[in-house]
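Enquirer: Next comes the sequence, and after it the predicted model I'd like to discuss.
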Amino acid sequence: MRERAQIMDAEEIRRALERMAHEIAERNMGAPSLALVGIKARGVPLARRLAELLERIEGRAIPVGALDITLYRDDLSAVASVPVVRRTEIDFDVSGRALVLVDDVLFTGRTVRAALDALMDLGRPARVQLGVLIDRGHRELPIQADFVGKHVPTARRELVDVHIREIDGEDRVVILERDEGPAPGRVER
């Protein structure tokens, strides 16, 4: 795999998240029941950053949870012979809340479908909205993000690789081009 292009740097990511936070605040009109839920792994630090921005806008803390969807995936057997299950960490009741589900990349929609199934097992939110840093198209399911940092048209053979400083030590988004076949060890969403 080779890097084809960098599409966002740290400053562009910061600005996109700031704009998304304002859009979330406006759409939810300061909803006292608003909470963010990040999809593990890279959705979690993005949700935390959005919560910090929303706290500055709204003047109050916004709860943040972390959701593991491993066992809800419809491609579990293709991901790994022994899946690594991480812990869901949501220390608030999701029932009746306005939730914003946060992830790094929206591709086929299958990760979001799995996340919705996992959320519904925890309770019945008043509504669920979706925020993603990158929407790259190629949907296989009828899922659309409510808040998008950047729309990036891609070819199916390309991979959008999001680097988040809390996990990867840097903030940047690049497009990788596959030489041949699927990327080893990478799960497409």
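Expert: Cool, the structure landed.

Enquirer: Going by C-alpha atoms from here, please, whenever you check contacts or count neighbours.
Expert: Fine.

Enquirer: Please name the residues that touch the nearest residue to residue 85 once chain neighbours are set aside.
Expert: Counting by C-alpha to C-alpha, 6 or more residues apart in numbering, residue 70 is the residue found nearest to residue 85 once chain neighbours are left out, at 5.9 Å. Contacts for residue 70 were tallied using C-alpha atoms under 8 Å, 6 or more residues apart in numbering; they are 76, 83-86.

Enquirer: Those into JSON lines, with extra columns for neighbour count, distance to residue 63 and secondary structure?
Expert: Below are the contacts of residue 70 laid out as JSON lines (neighbours: other C-alpha atoms under 10 Å; distance: C-alpha to C-alpha, whole Å; DSSP: H, G, I helix; E, B strand; the rest coil):
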{"residue": "76", "neighbour count": "13", "distance to residue 63": "29", "secondary structure": "helix"}
{"residue": "83", "neighbour count": "12", "distance to residue 63": "28", "secondary structure": "coil"}
{"residue": "84", "neighbour count": "10", "distance to residue 63": "26", "secondary structure": "coil"}
{"residue": "85", "neighbour count": "10", "distance to residue 63": "23", "secondary structure": "coil"}
{"residue": "86", "neighbour count": "14", "distance to residue 63": "20", "secondary structure": "coil"}
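
Enquirer: Put this next to the first one:
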Amino acid sequence: MEEKSLILTDDQVRQKIKRMAYEIYENNFQEKEIILAGIHSQGYELAKLLQNDLEVIASFKVKLIGLNLDKFAPTQSDISLDCDTATLKNKCIVLIDDVMNTGRTMAYSLKAFLNVKVKKIETAVLVNRSHTQFPISTKYAGYELATTINDHVAVELDKNKKVVYLQ
């Protein structure tokens, strides 16, 4: 069994998510609606938590959508959204995942938006490991973590407990 080291406690994760929600609001306060696109599965869970916080503080409408792709074989899998792409036209999209490692998942996820004229696309992650190999940067990061490429960061966003471990 692999040993886990706790990086962020439940309270710390919730605090990071709340801060990210305020940053998203501050950078998009003039919008009428923003779209939170969560990459299934943990990115979608993070997007739901951000939506809850944004709906409390923001004056704009917040729409949550899911994005499906095979993170281990993105070139061989379909990349799909669980909404009609026409609803994304001229909207601000925040693409959300739990951890940014190389930027690969985010880069392939952009394919779902390439045939739609969106206003802008921003990215949000709970943990940014900064091992980027793709030209993707994180606009909103809850936590910047210096790790080796062989380390594994595990995010748990369960109903009762939200924590981050290093394995």
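Expert: Alright, I've got the coordinates. As the structure is a computational prediction, the values presented were derived from the model and not from experiment.

Enquirer: so what number do they get for TM-score?
Expert: Here the TM-score of the superposed chains, computed with TM-score structural alignment, normalised by the length of structure 2 as the reference length, equals 0.89; 165 aligned residues with a C-alpha RMSD of 2.2 Å.

Enquirer: The residue nearest to residue 85 of structure 1 and residue 63 of structure 1, how far apart?
Expert: From residue 70 of structure 1 over to residue 63 of structure 1 the distance is 23 Å, taken as C-alpha to C-alpha, to the nearest Å.

Enquirer: Trace residue 163 of structure 2 over to structure 1, please.
Expert: Alignment note: residue 163 of structure 2 maps to residue 172 in structure 1; criterion TM-score structural alignment.

Enquirer: Make sure residue 100 of structure 1 is indeed in a strand.
Expert: Yes: the secondary structure assignment for residue 100 of structure 1 places it in a strand, going by DSSP: H, G, I helix; E, B strand; the rest coil.

Enquirer: hang on, residue 132 of structure 1 packs against residue 102?
Expert: Yes: between residue 132 of structure 1 and residue 102 a contact is recorded at 5.7 Å, counting by C-alpha atoms under 8 Å.

Enquirer: tell me what the helix of greatest length in structure 1 is packed against?
Expert: Longest helix of structure 1, by residue count under DSSP state H: helix 10-28. Secondary-structure packing of helix 10-28 of structure 1 (3 or more C-alpha pairs under 8 Å, 6 or more residues apart in numbering; DSSP states H and E): helix 43-58, strand 127-135, strand 147-151.

Enquirer: Of those, which stretch is the most buried?
Expert: Per-stretch averages of neighbours, counted by mean count of other C-alpha atoms under 10 Å, single out strand 127-135 among the helices and strands packed on helix 10-28 of structure 1, with a mean of 22.

Enquirer: Could you find the closest non-adjacent residue to residue 51 of structure 1?
Expert: Spatial nearest neighbour of residue 51 of structure 1, excluding adjacent residues (C-alpha to C-alpha, 6+ apart): residue 62 at 5.6 Å.

Enquirer: follow-up on the earlier one: now do the counterpart of the residue nearest to residue 85 of structure 1 in structure 2 against residue 12 of structure 2, distance only.
Expert: When the structures are aligned by TM-score structural alignment, the residue of structure 2 matched to residue 70 of structure 1 is residue 70. The spacing between residue 70 of structure 2 and residue 12 of structure 2, counted by C-alpha to C-alpha, is 29 Å.

Enquirer: Check residue 123 of structure 2 too.
Expert: Noted for residue 123 of structure 2: a distance of 21 Å to residue 12 of structure 2, by C-alpha to C-alpha.

Enquirer: Would you enumerate the residues in contact with the aligned residue in structure 2 for residue 132 of structure 1?
Expert: Under the alignment (TM-score structural alignment), residue 132 of structure 1 pairs with residue 125 of structure 2. Contacts of residue 125 of structure 2 were listed using C-alpha under 8 Å, 6+ apart, and they are 43, 96-100, 138, 140-142.

Enquirer: helix, strand or coil for the spatially most central residue of structure 1?
Expert: Residue closest to the mean C-alpha point of structure 1, counted by C-alpha atoms, centre = their mean, is residue 103 at 0.2 Å. In three-state terms, and counting by three-state DSSP, residue 103 of structure 1 is strand.

Enquirer: List the contacts of the residue mapped onto it from structure 2.
Expert: With the correspondence set by TM-score structural alignment, residue 103 of structure 1 lines up against residue 97 in structure 2. By C-alpha under 8 Å, 6+ apart, residue 97 of structure 2 lies in contact with 38-40, 42-44, 46-47, 106, 124-126.

Enquirer: between the residues you listed, which is closest to residue 156 of structure 2?
Expert: Set against residue 156 of structure 2, the nearest of those by C-alpha to C-alpha is residue 42 (7.8 Å).

Enquirer: Number of residues surrounding the closest one?
Expert: With neighbours defined by other C-alpha atoms under 10 Å, the count for residue 42 of structure 2 comes to 19.

Enquirer: my guess is it contacts residue 157, does it?
Expert: Yes: look at residue 42 of structure 2 against residue 157 with C-alpha under 8 Å: they come within range, at 7.1 Å.
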